[in-house]
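In: Sequence and predicted structure are below.
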Amino acid sequence: MGNRDISRPHVFQAGSNSRVLLLLHGTGADEYDLLQLGRALDPEANLLSPRGMYLENGMNRFYERYSDGTFNEESIDLAVEELAEFIEVAIDHYGLREMPMTAVGFSNGANTAAALMVKRPELLAQAVLFGSTKPYREVQAVNLGGKRIWLANGDVDPYAPVSVSERWVSELSGFGASVSWLRHPGGHSVSPAHIQEISRDLA
């Protein structure tokens, strides 16, 4: 376990409602990257955006992947542990106790959000996953009753094959989560139509 402090690079923007959006960026981005997306999803939410602390060829990520593109699952576990610790510190530091937290991620950040949801479900009420795939080969059964998850992917996203998404949605639903699988015809990108739809759902 690391230090119980707030030193991890991050951005916090206070909102006017009682929702917290935990913004988790994609590879090569940083803690500023998803602020606009967060505001588009919920203009009144509190935004908490930490930086991924793993460096791959100088690019920020939340966890390591091997040279063939497969995920280092021990690195994912470490990322989840460090993120959970940061969240607990930030909740106290920024006065966010009793505010439901929704993880919002793109790509590497979305996979990390999904891992956080299945490993530390008590921290999250909801997860919005853009350009995301299943983070672990095998996921231990977990109670996700009452959790809401949006999986918003492109049908030709090389990082998120439709066949994997189909099984992943089925698995998450089997754990009790209410899952919306949104699809667009493009690739590894965020669809403006998906942003609008999820924003309406959140409202």
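Out: Everything's here; your move. Numbering: from 1, shown residues only.

In: C-alpha from now on. contacts and neighbour counts both.
Out: Noted.

In: Next up, the contacts around the nearest residue to residue 86 once chain neighbours are set aside.
Out: Excluding its sequence neighbours, the residue lying closest to residue 86 (CA to CA, 6 or more residues apart in numbering) is residue 6, at 6.9 Å. By CA atoms under 8 Å, 6 or more residues apart in numbering, residue 6 lies in contact with 86, 89, 90, 93.

In: next up, a second structure to put side by side with the first:
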Amino acid sequence: MLPPHRLRRPHAAPSHRPPLLILLHGKGSSEVDLFQLADLFDPRFIVLSLRAPFQNASGLYRWYERQDTADGSVYNEEEVRASRLYLVQAINDSVMALGADPQQVYLFGFSQGAAMAMSVALTAPRRIRGLVAIAGRLLPAIAPFGAPAESMSHLRVLLQHGLKDEVVPFAESATACQLFAELSVKQGIREYAAGHTITPAMLRDARQFLRVQLDTTLVKDQDGAAQD
């Protein structure tokens, strides 16, 4: 059974199992937020916008609690770990329930959703093909669950961040980009004159990145099938 979500089917009937794009919102939001962007993404995708598992007092949702202290940020590590498992299970269930291609699963996350997308890439890389992480950060709580670097060679990662971000500093994405590079993951980072938000330029670049990944990987897969 899928968690609470919003769903957009591919715009045209696919000739094979369609790729899946999962949208992951930030703290204090819900699955409705990023779903407003669903029809802007490549029409070949199944687009699934997921709700985070923990509810705030406001009635909206979060992936984990974080507090700023004099000694730095303090994370609720139990929530981080629970959300990571929740997301991995949601990916598995979505592929099965929606008939998606398990080799063509992509994540698009903002803020906490971006942090969770990177967490899946680093701990369960075989579950996804790539991701777009906007204004995200690495979460220390997932480090013990890191996967071997050789299991990440297929990943494609785009990190996006506003230079004026007052919530998550740009340095967080720079640090993440360096880690992915050290793991030999094909990655890129793009900076924008923006705060803690998704700008039209970010969305344009994200859409192009995802379209290129689809065009490249689907052609390779079809060529491989033809050779078989």
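Out: Nice, thanks for sending it over. For clarity, every value in this text was computed on a predicted model and none was experimentally measured.

In: What would you report as the TM-score here?
Out: Remark: TM-score between the superposed chains equals 0.87 [TM-score structural alignment, normalised by the length of the first structure]; 198 aligned residues with a CA RMSD of 2.0 Å.

In: who wins for most neighbours among the contacts of residue 6 of the first structure?
Out: residue 86 (20 neighbours; other CA atoms under 10 Å).

In: for residue 87 of the second structure, what are its contacts?
Out: When contacts are counted by CA under 8 Å, 6+ apart, residue 87 of the second structure touches 116, 120.

In: Give the aligned equivalent of it in the first structure.
Out: Here residue 87 of the second structure is matched to residue 83 in the first structure, going by TM-score structural alignment.

In: Remind me which helix or strand its match belongs to.
Out: Using DSSP states H and E, residue 83 of the first structure sits in helix 73-94.

In: for the second structure, longest helix please?
Out: Using DSSP state H, we find that the single longest helix of the second structure is helix 200-227.

In: buried ones in that helix?
Out: Under the neighbour-count criterion of 16 or more other CA atoms under 10 Å, helix 200-227 of the second structure has 202, 203, 206, 207, 209, 210, 211, 213, 214, 218 buried.

In: just how off-centre is stretch 45-56 of the second structure within its chain?
Out: Offset of stretch 45-56 of the second structure from its chain centre (CA atoms, centre = their mean, to the nearest Å): 11 Å.

In: Neighbours of the residue nearest to residue 191 of the first structure when sequence neighbours are not counted, how many?
Out: Leaving out its chain neighbours, the residue that sits closest to residue 191 of the first structure by CA to CA, 6+ apart is residue 184, at 6.9 Å. Neighbour count for residue 184 of the first structure, taken as other CA under 10 Å: 17.

In: Test my guess that residue 184 of the first structure contacts residue 157.
Out: No: the criterion here is CA atoms under 8 Å, and residue 184 of the first structure misses it with residue 157 at 9.7 Å.

In: circling back: quickly note the distance from the counterpart of the residue nearest to residue 191 of the first structure in the second structure to residue 113 of the second structure.
Out: In the second structure, residue 184 of the first structure lines up with residue 192, judged by TM-score structural alignment. Distance of residue 192 of the second structure to residue 113 of the second structure, computed by CA to CA, to the nearest Å: 19 Å.

In: Now which residue in the second structure aligns to residue 119 of the first structure?
Out: In the second structure, residue 119 of the first structure lands on residue 123 (TM-score structural alignment).

In: Please tell me how far that match sits from residue 192 of the second structure.
Out: The value you get for residue 123 of the second structure to residue 192 of the second structure, if CA to CA is used, is 28 Å.

In: likewise residue 223 of the second structure?
Out: Applying CA to CA, the value for residue 223 of the second structure to residue 192 of the second structure is 37 Å.

In: got it, and residue 132 of the second structure?
Out: 15 Å.

In: Same check on residue 124 of the second structure?
Out: Going from residue 124 of the second structure to residue 192 of the second structure by CA to CA gives 29 Å.

In: before we move on, the earlier item: what span of the second structure lines up against the helix or strand just after the helix holding residue 83 of the first structure?
Out: Per DSSP H and E, helix 73-94 of the first structure leads on to strand 101-106 as the next helix or strand towards the C-terminus. Counting by TM-score structural alignment, strand 101-106 of the first structure pairs with residues 105-110 of the second structure.

In: how big's the offset between that stretch and the first structure?
Out: On superposition with the first structure, the mean distance recorded for stretch 105-110 of the second structure (mean CA distance after the TM-score superposition for the first structure) is 0.6 Å.

In: what comes into contact with that stretch?
Out: Contacts for stretch 105-110 of the second structure (CA under 8 Å, 6+ apart): 19-26, 114-117, 127-136, 198.

In: For residue 207 of the second structure, which residues are in contact?
Out: By CA under 8 Å, 6+ apart, residue 207 of the second structure lies in contact with 40, 41, 42.

In: Translate it into the numbering of the first structure.
Out: Using TM-score structural alignment, residue 207 of the second structure lines up with residue 199 in the first structure.

In: separation between that match and residue 98 of the first structure?
Out: Residue 199 of the first structure is 22 Å from residue 98 of the first structure, by CA to CA.

In: ok, now residue 71 of the first structure?
Out: 33 Å.

In: which one of these two has more residues nearby?
Out: Remark: of residue 71 of the first structure and residue 98, residue 71 carries more neighbours, 16 against 9, as counted by other CA under 10 Å.

In: Since that was my last question, I'll sign off now.
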